[in-house]
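Need a 3D model of the following:
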Amino acid sequence: MTNKLKLPKTGGELYTYSPRNAITFPIPENKSFEKRIAFSAAHVVADPFAGTDPLNNSKVDWESTLQYRHYLWSQGLGVAEAMDTAQRGMGLSWEQAKELISKSVTEAKSVGGRIACGAGTDHLHAGPGIQLDDVLNAYSEQCEFVESQGGQIILMASRALAACAQTPEDYEKVYGMILDKVSQPVILHWLGDMFDPALKGYWGYEDIDKAMEVCLRVIKENKDKVDGIKISLLDDQREIQMRRLLPEDVKMYTGDDFNYPDLILGDEQGYSHALLGVFDAIAPAASAALLALDNNDIKSYQTALERTVPLSRHIFQTPTYAYKTGVVFMAYLNGHQPHFRMVGGAESWRSIIHLSDLFVLADEAGLLGDPELATERMRLVLKQAGIE
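Model prediction:
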């Protein structure tokens, strides 16, 4: 079968494209890195044979989902489990997330893989009548579960807290009480409203400078219980600004899927570790870059990551929350799962034009591990759109 494809442009015009040869990326022998901590927020795979309503009752394909976590660990990456990449609050329920966390922590222990798990309030409906005590109890329930399973907590932003908090002090109160209860330092997560519109005005302010002041107060007042913070604002200068204001032992984990190469590399005043959704899609290149950084080979680090940036910016284009579709499509193209079906039917969140452009950008980044397989699978998706 020819590797040539007919791909569509906006407006319906077709053009011929032939993928290049894949790049062979080195894999770290020690399955970890010395200079940076690197987590990949991992996606979940839906079970296409469950026979349930995908909008309201999607089932998880556990075999494929857990296999992908083993793949990430094999690349030296840690797994950030049950985060927004796994569609928390966008198709994946808390009951499903509990099972996911339990299974993944068990798998991590079996191979010595690093894992941290999202704890939030997504089982609490963020409607009228919600009180701060309800948010506190919901956070407590999820944090206690993650710790009971042996996972590190990633304290996720709360839609319910954003809905009921009246002042910045309400945020400080809730976070202070939760951090007082946890037994091990957590990773905080400040998720911008471009990822989740319900989080607009988080920390009590829409003004980012004022919001950052509140977040920093929470960290400084509870620094013994804070391992670090992941900020996902897609603003590299804000991240650098905050990174320089953190207490000495508190880490910055970049969640910036636009500017990660420079943020991880850092400057004379510091650097960011990584907790990125895009690492799910670009794992081999991310691993090769971090290995090069360990070896002080800055040129190879920059080459490996910078060629992935156009792909990442494409995957995370507006509406940003739909990035999950591109991440899962990459796993499908590369043979990590046998189908392109997502929790909540989210495979429909991106157009055939978007997916076709993603295919080209992935190929240009050397991230189609088996171009022949990827071409065959892309051809199947194109046929569904009426392109022969």
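
Only C-alpha atoms from now on, for both contacts and neighbour counts.
Fine.

Next, report how far stretch 43-52 is displaced from the centre of its chain.
Computed by C-alpha atoms, centre = their mean, to the nearest Å, the chain-centroid distance of stretch 43-52 equals 20 Å.

Stretch 366-375 now?
Counting by C-alpha atoms, centre = their mean, stretch 366-375 comes out at 23 Å from the chain centroid.

Other residues contacting that stretch?
3-5, 19-24, 282, 284-285, 333-335, 362-363 (C-alpha atoms under 8 Å, 6 or more residues apart in numbering).

Could you do stretch 117-134 as well?
Against stretch 117-134 from outside (C-alpha under 8 Å, 6+ apart): 80-83, 88-89, 93-94, 101, 135, 138-139, 142-143, 146, 151-161, 163-165, 170, 174.

Also this sequence, please, to line up against the first:
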Amino acid sequence: MSATVVGHEGAPELTASGATVRLPRFDDGGRVVGTEVRELNAPGPWVAPSAPIRSRVAFAAAHVVPHVGAENVPGAPAVVDWDATLAYRHQIWRYGLGVADAMDTAQRGMGLDWAATQELVRRSAAEAASVGGAIACGAGTDQLDPAAVEPGEQGLAAVVDAYREQVRVVQEAGAQVIVMASRALAKVARSADDYARVYDAVLAEADQPVVLHWLGTMFDPALAGYWGSESVDTATATFVDLIKAHQAKVDGVKVSLLDAGHEIGLRRTLAGLDGSPVRLYTGDDFNYPELIAGDEQGYSDALLGIFAAIYPAASTALQSFDAALDGDAAAATRGHAILASTEKLGRHIFCAPTYFYKTGVAYLSWLNGFQPGFQLVGGLHSGRSLAHLVQLARLADDCGMLLDPDLAAQRLQALLTVNGVDA
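As a prediction, the model looks like this:
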């Protein structure tokens, strides 16, 4: 197979690896309608940085790896393979990215219980300190059962207490706090003022600037009406007022609404605030190439689940943006092209229903040899179809993200066999 250019003009050229796999083609009903023999590409020209990345602040939101033989079934407490989970984070740090841990990618409220979350925060923060890696961890309220809290003063107080407990755990571990959106708060709040009261109390506990996380309903339907309104414009005004009121305690905001136009508008609003700067960490796993590349008025930093799947390419792209700072006129275009070459993969992993994107992140981790089995805590690995997974493998190959093609071919064949497909 000759070298091919993938994804975007100017993206890296890929060459054949020699590894082959026979893949099925599916119709819209999931029936096998044919097969293809595919020669997999060698990995892209990804390089770990020799110095800290300067052009953007970037975090990859990482998943957790379960013990393959444990009862990681829906509703059961998570049993985590700590060696594999932490080794994956070391890969991200080696490529110069920070780790955003205990976030929705780690299945907060979707399989990872509060007891396991606390251990994850402490272990990850200790590992980060051992290598000088950046670490930020989510503090939420998922130790509360939203069904057990009711609107009113008691419900709001319970939410504040839950947030405080989690903020303390993160701070005591030595990690930066990411204040996650709360299902319980979405249930008990009745106005924008209720959100302001809760966040006022939570931010008063912060010992260093935090990241505020606005997570859209495509990621978690239970967060409908967050910030006190179904209107995005009204919610945004409340969000900006909160930031203004606590600007010295807000390092940045992570916005996960999958709306590039909204993000750019908010980014420009934040850039125009007086006082300490507030970063916009894109959480848009669809439009991240253009948002990180930016425009003449600025760019977004990154706190992304897709970066956990494409961290070698993401790091290489950010190093190109670094080179642009040093006067390489073509480097910014190269960086954008690398990110753009992964966009189809990102859109596939995060397609609706979006909250099953963790399945794709874990699947690619398994194909690349970073976990022994294709599993997630809470049984969430069953969240995508075989047809979806086969297409994911094709798209990962198209952008050079199968890091060990021989192993990927073996594991793809095993997946097909165990699922009853004789390709």
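
what's the TM between chain one and chain two?
With the length set by TM-score structural alignment, normalised by the length of the first structure, the two chains reach a TM-score of 0.97; 387 aligned residues with a C-alpha RMSD of 1.3 Å.

re earlier: and the contacts of stretch 366-375 of the first structure, which are buried?
With burial judged by 16 or more other C-alpha atoms under 10 Å, the buried subset of the contacts of stretch 366-375 of the first structure is Leu5, Pro19, Ala22, Ile23, Ile282, Pro284, Ala285, Leu333, Asn334, Gly335, Ala362, Asp363.

give me the element the second one is part of.
Right, the one you point to is Pro19 of the first structure. Using DSSP states H and E, Pro19 of the first structure sits within no helix or strand.

again with the last one
Element membership of Asp363 of the first structure [criterion: DSSP H and E] is helix 352-364.

equivalent range in the second structure for that helix?
Helix 352-364 of the first structure corresponds to residues 386-398 in the second structure, going by TM-score structural alignment.

Please point out which parts of the matching stretch sit buried.
So stretch 386-398 of the second structure, judged by 16+ other C-alpha under 10 Å, has buried residues Leu386, Ala387, Leu389, Val390, Gln391, Leu392, Ala393, Arg394, Leu395, Ala396, Asp397, Asp398.

cool, stretch 233-250 of the first structure as well?
Residues of stretch 233-250 of the first structure classed as buried by neighbour count (16+ other C-alpha under 10 Å): Leu233, Leu234, Asp236, Glu239, Ile240, Met242, Arg243, Leu246, Val250.

Nearest to Arg377 of the first structure among these?
For those, the residue nearest Arg377 of the first structure by C-alpha to C-alpha is Leu234; the value is 31.2 Å.

which position in the second structure aligns with the closest one?
Under TM-score structural alignment, Leu234 of the first structure pairs with Leu258 in the second structure.

Just give the nearest non-adjacent residue to its match, would you?
Leaving aside its sequence neighbours, Leu258 of the second structure sits nearest to Asp284 (C-alpha to C-alpha, 6 or more residues apart in numbering; 4.8 Å).

how far away is the counterpart of the one you found in the first structure from Met194 of the first structure?
Correspondence of Asp284 of the second structure to the first structure, assessed by TM-score structural alignment: Asp256. Counting by C-alpha to C-alpha, to the nearest Å, the separation of Asp256 of the first structure from Met194 of the first structure is 12 Å.

which residues are common contacts for these two?
In contact with both Asp256 of the first structure and Met194: Leu233, using C-alpha under 8 Å, 6+ apart.

Which one's more surrounded, the two?
Using other C-alpha atoms under 10 Å, the more surrounded residue of Asp256 of the first structure and Met194 is Asp256, with 23 against 18.

can you tell me which residue in the second structure aligns to Arg69 of the first structure?
With TM-score structural alignment as the criterion, Arg69 of the first structure pairs with Arg89.

host element of the alignment partner in the second structure of Ala286 of the first structure?
Aligned by TM-score structural alignment, Ala286 of the first structure pairs with Ala314 of the second structure. Using DSSP H and E, Ala314 of the second structure falls within helix 306-325.
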